[in-house]
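Novice: Quick one, what's the 3D model for this:
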Amino acid sequence: ASVVTYSQLKNMLSNGSIQLFDVRSPEEYQAGHISQAVNIPLGSLEESLRLSPERFQQKFEVKAPVKDDDDIVFQCAKGNRSLKALDIAHRLGFSRARHYKGGYSEWAEKEGK
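Specialist: The predicted model follows:
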């Protein structure tokens, strides 16, 4: 399944076995985000995923995702944009990418933020 639940996300974050991409706007991201999330707004996601690993790392200061990584997770506010992000990623060959359907709104609620 390409959906990650809150408890799966918590697990992945605590194991450090996750590449979490927040596809909300920079303003939303600044207002509050999941600690290890890297902000790549949905509008620039496709272009960003097409960057060379070197350029990606320079731009986002994290290792570039690899097409068969199974720890890529997209997240937005409520799951709509992350679903679109998933579509884009799958189209580009990131076949094992997933998304956190609950989004930041569920995360903030469960974390008491």
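Novice: Could you use CA atoms for every contact and neighbour count after this?
Specialist: OK.
Novice: and residue 21, that's in a helix?
Specialist: No. With DSSP: H, G, I helix; E, B strand; the rest coil as the criterion, residue 21 is assigned strand and is not in a helix.
Novice: Does it touch residue 71 like I think?
Specialist: No. If you go by C-alpha atoms under 8 Å, residue 21 and residue 71 don't touch, sitting 10.7 Å apart.
Novice: Okay, helices next: where are they in the protein?
Specialist: 6-15, 26-31, 42-49, 53-60, 80-91, 103-111 (DSSP state H).
Novice: Tell me which of those is the most buried.
Specialist: helix 80-91 (a mean of 19; mean count of other C-alpha atoms under 10 Å).
Novice: now the other sequence, so there's something to compare against:
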Amino acid sequence: MEGVYINKSAIGIVDYAVVKKLSKEPQKLLIDVREPKELKETGQIPSSINIPLGIVSQELAASDQLFKSKYGRNKPNPDTALIFHCRSGVRSLKAAEAAAALGFTDVKNYEGSWLDWAEREGLPK
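Specialist: I've put the predicted structure just below:
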């Protein structure tokens, strides 16, 4: 089987200003791909859900009912705006690429991720 080529330019980039407004935009889904242990140490961005990088693909492919029961949000549609973040933007880019490979068309990476958010919000890094 051939590898799937992901066009990195298809992955959009968002910044702090966009992420800051997400709590007022429930139609968009902010996904934190850090490990739960990291969130306990630092906290998380309001309105984000935690799906660690290692299980992003399987969770985005889960049934609607299972996704909602685990995350309290409707499972995203292929055209739902998905914004991924991690600690520094590296894992979140991988997660965004995985979502694009699953057919999601509005996929973005918060390039500054937690380090940028924490600095601007005065939170632990």
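Novice: quick one: which of residue 21 and residue 71 of the first structure has more around it?
Specialist: Under the criterion of other C-alpha atoms under 10 Å, the comparison of residue 21 of the first structure against residue 71 puts residue 21 first, with 24 against 17.
Novice: and that one, what does it touch?
Specialist: For residue 21 of the first structure, the residues meeting the contact criterion (C-alpha atoms under 8 Å, 6 or more residues apart in numbering) are 37, 38, 39, 40, 72, 73, 74, 75.
Novice: coming back round to it: turn the helices of the first structure into CSV, columns for distance to residue 67 of the first structure.
Specialist: As requested, the helices of the first structure are exported to CSV (distance: least, C-alpha to C-alpha, whole Å):
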stretch, distance to residue 67 of the first structure
helix 6-15, 19
helix 26-31, 25
helix 42-49, 10
helix 53-60, 11
helix 80-91, 9
helix 103-111, 23
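Novice: if I look at the aligned partner of residue 92 of the first structure in the second structure, how far off is residue 114 of the second structure?
Specialist: When the structures are aligned by TM-score structural alignment, the residue of the second structure matched to residue 92 of the first structure is residue 102. When distances are taken as C-alpha to C-alpha, to the nearest Å, residue 102 of the second structure and residue 114 of the second structure turn out to be 25 Å apart.
Novice: how about stretch 48-59 of the first structure, aligned to which bit of the second structure?
Specialist: Mapped onto the second structure using TM-score structural alignment, stretch 48-59 of the first structure covers residues 59-70.
Novice: Contacts only, for the alignment partner in the first structure of residue 85 of the second structure.
Specialist: Correspondence of residue 85 of the second structure to the first structure, assessed by TM-score structural alignment: residue 75. In this structure, residue 75 of the first structure makes contact with 20, 21, 22, 23, 24, 81, 82, 99, 100, 101, 103, 104, judged by C-alpha under 8 Å, 6+ apart.
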